[in-house]
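>>> missing the sequence, but the structure's below:
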């Protein structure tokens, strides 16, 4: 939903109700994950997507009905893979949608959500999907505040505690409760959707490859910072708009900034005087991905120097080097695709194998996994 929030907030601020369809459950090779959203606003304007085009026509009509009636509904769209093309759900699988009307006078939680996201504050939106509690009732929860209600005080308190506990992880999914907040599987279903600030991508080495990696990182939704100690190279005009450019020694900057379990670190300097102190710092702090550019000879020399600097085996095992997947890349843009491919594959548990050479569901899991820290000794160069 994040990508369509500006449009939704514009309608909301203007007091114009809209119908909001949100994916709250998926199975098999469903095209989009939980939290994907589509909205129908004034004059039948549509933003967003819940299936990449498969069932949007039916969802459009459903959202219009809900917008008119004000009664939230849940609907499931799913067909066998064999029959999917005939009925329009070309990827097979199954998606369950919650469709509800959103208006300022009815849903204060949505305004609180939009404000928190705009300010970069982690927030979770909890919405009743099914059960005796009011379907579509919403609750916006952040670290030190709550807006909205799910009806029963016990249910609201239990969901608030769970939503707050998942803020750091950015967890999204369904939870089940008793009507008063008890842990039960047969009463109230609540969809918890977390909105954490965009993850960071830190690119070290302001070379031409860095500009391409920064561009694709921005495209993938990262908040990108490029750092280099050489002011002649670290200039904003060499990088895409919106990319932060810092002139500083890489290890010093990294030591002074915050990283977490979603941060991506790309070391493109392949110069020992920069690499060794930088990677010594990087491999000892939270990060989802740490990759370093260079040939296999450079990699071997770098690993020896890092060992001499005191890094342990488990710390060294976190390094992805040579950086990227083996795509046969040559140009900076191709190398950036290679790096992005490795990051995406690790995030979602992909193998990097051509889909035509695999069997089974294409979309294995819509929950990002902890990125692996395995060495890349057996991988090709970028």
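Everything's here; your move. A quick note: this is a predicted structure, and the numbers were derived from the prediction, not measured. Residues are numbered from 1 along each chain as shown.

>>> from here on, just use CA atoms for contacts and neighbour counts.
OK.

>>> secondary structure element for residue 273, which one?
Residue 273 is part of helix 272-282, with elements assigned from DSSP states H and E.

>>> in that helix, what's buried?
By 16 or more other CA atoms under 10 Å, the buried positions in helix 272-282 come out as 274-282.

>>> check what contacts the next helix or strand along the chain from that helix and list those residues.
Stepping forward along the backbone from helix 272-282, the first helix or strand reached (DSSP H and E) is strand 289-292. Contacts to strand 289-292, defined as CA atoms under 8 Å, 6 or more residues apart in numbering, come from residues 262-268, 270, 282-283, 318-324, 343, 371-373.

>>> ok, now with 6 Å
Under the contact criterion CA atoms under 6 Å, 6 or more residues apart in numbering, strand 289-292 has outside partners 264-268, 319-321, 323.

>>> sec struct for the residue lying closest to residue 194 once chain neighbours are set aside, please.
Sequence neighbours aside, residue 124 is the residue nearest to residue 194 in space, at 4.1 Å (criterion: CA to CA, 6 or more residues apart in numbering). Using DSSP: H, G, I helix; E, B strand; the rest coil as the criterion, the local structure at residue 124 reads strand.

>>> before we go on, here's another structure to hold up against the first:
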């Protein structure tokens, strides 16, 4: 059953709270008969394989409430059913979209999965691997970016071809430190399926022999969440010239955030890391990067 609990603003004010709120609680029985897929879902989560569970939490037909569909990425099998082929097809399609971005949402359809209808509510819980932050260039700025990236919930990898700089002791906040040529490492990670639409790439070496081959690979990947490169205006112009000579198109070059970060007046590596993180967050959620005090209306997107 789905139970709603709520407190009005007036009632909240009366007891000293700043505002009211509503909380929906869905209660279901879980055992081997009612949830035979639970073991496989738990195994997927433990192994870091993306999986989503779609559950009908409201429906005009009470017998459909609690029906469940396990959704996996394209090309992988689903399990269970929400009660009809049409409902299953609609929720698999939408669920895979949510899973690709690691989002959990409640979706609404018509009773038989009609996209513009209402009456059937489906809660899609996504269990996706932690998004990745790939930092290329084992410099002081990289250590600060790795620390802030870890704080924001990314799995952080620092990669540099120079083994004398790329050491675990210099980057304690990183989940892994890799000694390899950046473009070769990124190519291998793409081939292994470990790069997705939530992956963030920060290129901090500002050395053409590393940057240009790496950016050739990164900017030709249309689904990366963010590709940023450090350097001065002069470095940026020279980098664009080299990338055009390498055959990159203007739409591909438009994906590059360079010089990297927002204009915060940053000076230290830590402040620069904040400006980079701010740009990543703004692009992820559609923020403009302006001061909230200079805006009107809702502060939440």
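Ah, there it is. Note that the coordinates shown come from a computational prediction; the quantities given were computed from them, not determined experimentally.

>>> now the helix holding residue 273 of structure 1: which residue numbers in structure 2?
With TM-score structural alignment applied, helix 272-282 of structure 1 matches the range 208-218 in structure 2.

>>> do stretch 210-226 of structure 1 as well
Going by TM-score structural alignment, stretch 210-226 of structure 1 lines up with residues 142-158 of structure 2.

>>> buried residues in that stretch, which are they?
Buried residues in stretch 142-158 of structure 2 (16+ other CA under 10 Å): 142-150, 154-158.

>>> and stretch 99-111 of structure 2, by the same measure?
Per 16+ other CA under 10 Å, stretch 99-111 of structure 2 contains these buried residues: 99-100, 102, 104, 107-111.

>>> same thing with stretch 245-257 of structure 2?
248, 252-253, 255-257.

>>> where do the helices of the stretch 151-300 of structure 2 begin and end?
Secondary structure of the stretch 151-300 of structure 2, counting by DSSP state H, counting those that start in this stretch: helices at 182-191, 208-218, 233-245, 250-253, 269-285.

>>> follow-up on the earlier one: who touches the helix holding residue 273 of structure 1?
250-251.

>>> re the thing from before, the contacts of strand 289-292 of structure 1 in strands, which ones?
Among the contacts of strand 289-292 of structure 1, the residues falling in strands (DSSP state E) are 264-267, 319-320.

>>> one step back: residues in contact with whatever residue of structure 2 lines up with the residue nearest to residue 194 of structure 1?
Aligned by TM-score structural alignment, residue 124 of structure 1 pairs with residue 52 of structure 2. Residues in contact with residue 52 of structure 2, defined by CA under 6 Å, 6+ apart, are 70-71, 125-127.

>>> could those residues go into CSV alongside neighbour count and distance to residue 85 of structure 2?
Listed next are the contacts of residue 52 of structure 2 as CSV, based on neighbours: other CA atoms under 10 Å; distance: CA to CA, whole Å:
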residue, neighbour count, distance to residue 85 of structure 2
70, 23, 14
71, 28, 14
125, 21, 20
126, 23, 21
127, 22, 24
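
>>> can you tell me which of these end up in strands?
Using DSSP E, the contacts of residue 52 of structure 2 in strands are 70-71, 125-127.

>>> still on that earlier bit, got the ones in strands among the contacts of strand 289-292 of structure 1 as TSV, with distance to residue 154 of structure 1 columns?
TSV is the format used below for those (distance: CA to CA, whole Å):
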residue	distance to residue 154 of structure 1
264	40
265	43
266	46
267	49
319	46
320	47
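
>>> of the residues you listed, closest to residue 150 of structure 1?
residue 264 (37.0 Å; CA to CA).

>>> quick one: that closest one and residue 204 touch, right?
No. With contact defined as CA atoms under 6 Å, residue 264 of structure 1 and residue 204 do not form a contacting pair (11.1 Å).
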